[in-house]
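**Q** coords please:
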Amino acid sequence: MTERQALVVRGGWEGHHPVEATDEFVPHLKEHGYTIRIEDSPAVYADGAYMETVDLIVQCVTMSTIERDELAGLIAAVENGTGLAGWHGGIADSYRSSSDYLHLIGGQFACHPGKAPAERKGEQADNFVPYRVEMLPAAAEHPITQGIGDFDLVTEQYWVLADDYVDVLATTTQAVREWDPWHRPVTSPAIWTRQWGRGRVFVCTPGHDMDVVRDRNVTTIIERGMLWASR
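**A** Next comes the predicted model:
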């Protein structure tokens, strides 16, 4: 098997367990012939010579910031064929102040509507609600989602702002509850891909904590999505 290069960039808000979550997938990548480099900031993206050698970027950086030369390096790498993959806030809620990053990803976390106000206790679980990830017809034959049907989770349900250049494999619909200010259900992409230059982008919005990352369906989708995105 030809050895390939995977770069794992992790950091940002610790509530998404960037170290533990990415460590969960390192063995999978090694089994598929990748040499792994791990960095704790996006500074590596500015190293153009190195980025030319990278086949796959796995990013798990929630919020945080990115410098102009770092973002330019990331975009150039993807345009030249490097794959970019991630889940939850590690890719869909990164670098909020950068419109060019949002343009690359195609979808941005907006909120995760939580429980009824009377049920909230001031903790992360306030935002954990039961919801369904619904596969679209395109998912049936796609290598990331083939054989996976609709499935249910109890975790943060991402309301995503997206454009129509994303290729959506699965959606989730935010219902209207009596305490919500919106007046009709809102459907957001939950799993999508995006072609950018010669590169591929893969995003899975479930993945808030290790319980979700280890859900059989979520694990399979992320494992396949990384391989699909790779050069």
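
**Q** only C-alpha atoms from now on, for both contacts and neighbour counts.
**A** OK.

**Q** next, count neighbours for Cys119.
**A** Rather than Cys, residue 119 is Glu. By other C-alpha atoms under 10 Å, the residues close to Glu119 number 9.

**Q** which one is it nearest to, not counting chain neighbours?
**A** Asp126 (7.4 Å; C-alpha to C-alpha, 6 or more residues apart in numbering).

**Q** how near is Ala6 to Thr62?
**A** Distance, Ala6 to Thr62, using C-alpha to C-alpha, to the nearest Å: 19 Å.

**Q** over to Pro181?
**A** In terms of C-alpha to C-alpha, Pro181 sits 27 Å off from Thr62.

**Q** comparing the two, which residue is more hemmed in?
**A** Thr62 (24 against 8).

**Q** and the lengthiest helix in the chain, what's buried?
**A** The single longest helix within the chain, with elements called by DSSP state H, is helix 216-229. Under the neighbour-count criterion of 16 or more other C-alpha atoms under 10 Å, helix 216-229 has 217-219, 221-229 buried.

**Q** can you lay out these as a markdown table showing distance to Asn80?
**A** Below are the buried residues of helix 216-229 laid out as a markdown table (distance: C-alpha to C-alpha, whole Å):
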| residue | distance to Asn80 |
| --- | --- |
| Asn217 | 31 |
| Val218 | 28 |
| Thr219 | 28 |
| Ile221 | 25 |
| Ile222 | 23 |
| Glu223 | 23 |
| Arg224 | 21 |
| Gly225 | 19 |
| Met226 | 17 |
| Leu227 | 17 |
| Trp228 | 16 |
| Ala229 | 13 |
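
**Q** now the other sequence, so there's something to compare against:
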Amino acid sequence: MSERRALVVRGGWEGHAPVEATELFLPFLRDNGYEVRVEESPEVYADAEVLGATDLIVQSVTMSEISHDQLKGLRAAIAAGTGMAGWHGGIADSYRNNSDYLQLIGGQFATHPSKEPSLCCGAQEDNYLKYTVEITDLGRKHPVTEGLEDFELDTEQYWVLHDDLIDVLATTTHPVQPYHPWHRPITSPAVWTRLWGEGRIMVATPGHSVDILEDANVRTIMERGMLWATRTVSA
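**A** Sure, this is the predicted structure:
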């Protein structure tokens, strides 16, 4: 069997520690038979030869920008069978100004509600909340999340704008608080998959910091998700 090829693309906002976060998963990929290439920007997406030979893209690029040729290459590669996986802002808050990227991923970060205002001090921790990730009925049967139970995290809780082409494996619900303007609980997808042409995409919204990625449940979801998203058709 030929070795599978994984392309790790990282960069963007340093607050999500793209280098440290992606380094966490490199041994797993290599141990599972992937030849790993690491790039520090999405420039590689414009290289059709490289992407055509790539079985899995792991992206951690928060915000930042992507050119027309880079996005065209990424979309074409996924439609032809290259898989893509990522977590948190590295995939669900990338290239905010590009609507074609948002369509590709199927869900976009909108906000992460904060603590009660009197408890906020202007640090990232203002947005750390205790919340539950709830596995859906579909998720209890899906290879990415099968066997996992609902679990709690204390970190950013993503509010996600999304469409119904995604398959939601886990959700999280934002409660009504007197200091927030919404009037009923809002449920957002926390883990989802998306079929795009011949390709597969897997997104998990937890992962703001390395310690959250090291959580046993989150790490299991990401590792299984990378394997699931990997190319299933011949290049």
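
**Q** mind checking the TM-score on these two?
**A** After superposition, the two chains reach a TM-score (TM-score structural alignment, normalised by the length of the first structure) of 0.99; 231 aligned residues with a C-alpha RMSD of 0.6 Å.

**Q** thinking again about what came up before, neighbours of the residue nearest to Glu119 of the first structure, how many?
**A** 17.

**Q** just give me the neighbour total for Glu134 of the second structure.
**A** Quick note: Glu134 of the second structure (other C-alpha under 10 Å) scores 20 neighbours.

**Q** could you confirm it falls within a helix?
**A** No. Counting by DSSP: H, G, I helix; E, B strand; the rest coil, Glu134 of the second structure is not part of a helix but strand.

**Q** ok, now which ones touch it?
**A** Neighbour list for Glu134 of the second structure: 149-151, 170-172 [criterion: C-alpha atoms under 8 Å, 6 or more residues apart in numbering].

**Q** closest to Arg37 of the second structure out of those residues?
**A** Within those, proximity to Arg37 of the second structure (C-alpha to C-alpha) peaks at Ala170, which comes in at 29.9 Å.

**Q** can you verify my assumption that the closest one contacts Met202?
**A** No. Under the criterion of C-alpha atoms under 8 Å, Ala170 of the second structure is not in contact with Met202, lying 11.9 Å apart.

**Q** those two - which one has more neighbours?
**A** Of the pair Ala170 of the second structure and Met202, Met202 is the one with more neighbours under other C-alpha under 10 Å, namely 30 against 23.

**Q** got the angle between the helix or strand that contains the more buried one and helix 216-229?
**A** Using DSSP states H and E, Met202 of the second structure falls within strand 199-204. Interaxial angle of strand 199-204 of the second structure relative to helix 216-229 (axes from the mean of the first three to the mean of the last three C-alpha atoms, to 10 degrees): 170 degrees.

**Q** average offset between the following helix or strand past strand 199-204 of the second structure and the first structure?
**A** Toward the C-terminal end, the helix or strand that comes next after strand 199-204 of the second structure (DSSP H and E) is helix 210-213. By mean C-alpha distance after the TM-score superposition for the first structure, the fitted helix 210-213 of the second structure averages 0.8 Å away from its aligned residues in the first structure.

**Q** packing partners for helix 210-213 of the second structure?
**A** Contact partners of helix 210-213 of the second structure among helices and strands, from 3 or more C-alpha pairs under 8 Å, 6 or more residues apart in numbering; DSSP states H and E: helix 18-23.

**Q** for Val78 of the first structure, grab the count of nearby residues.
**A** If you count neighbours by other C-alpha under 10 Å, Val78 of the first structure ends up with 27.
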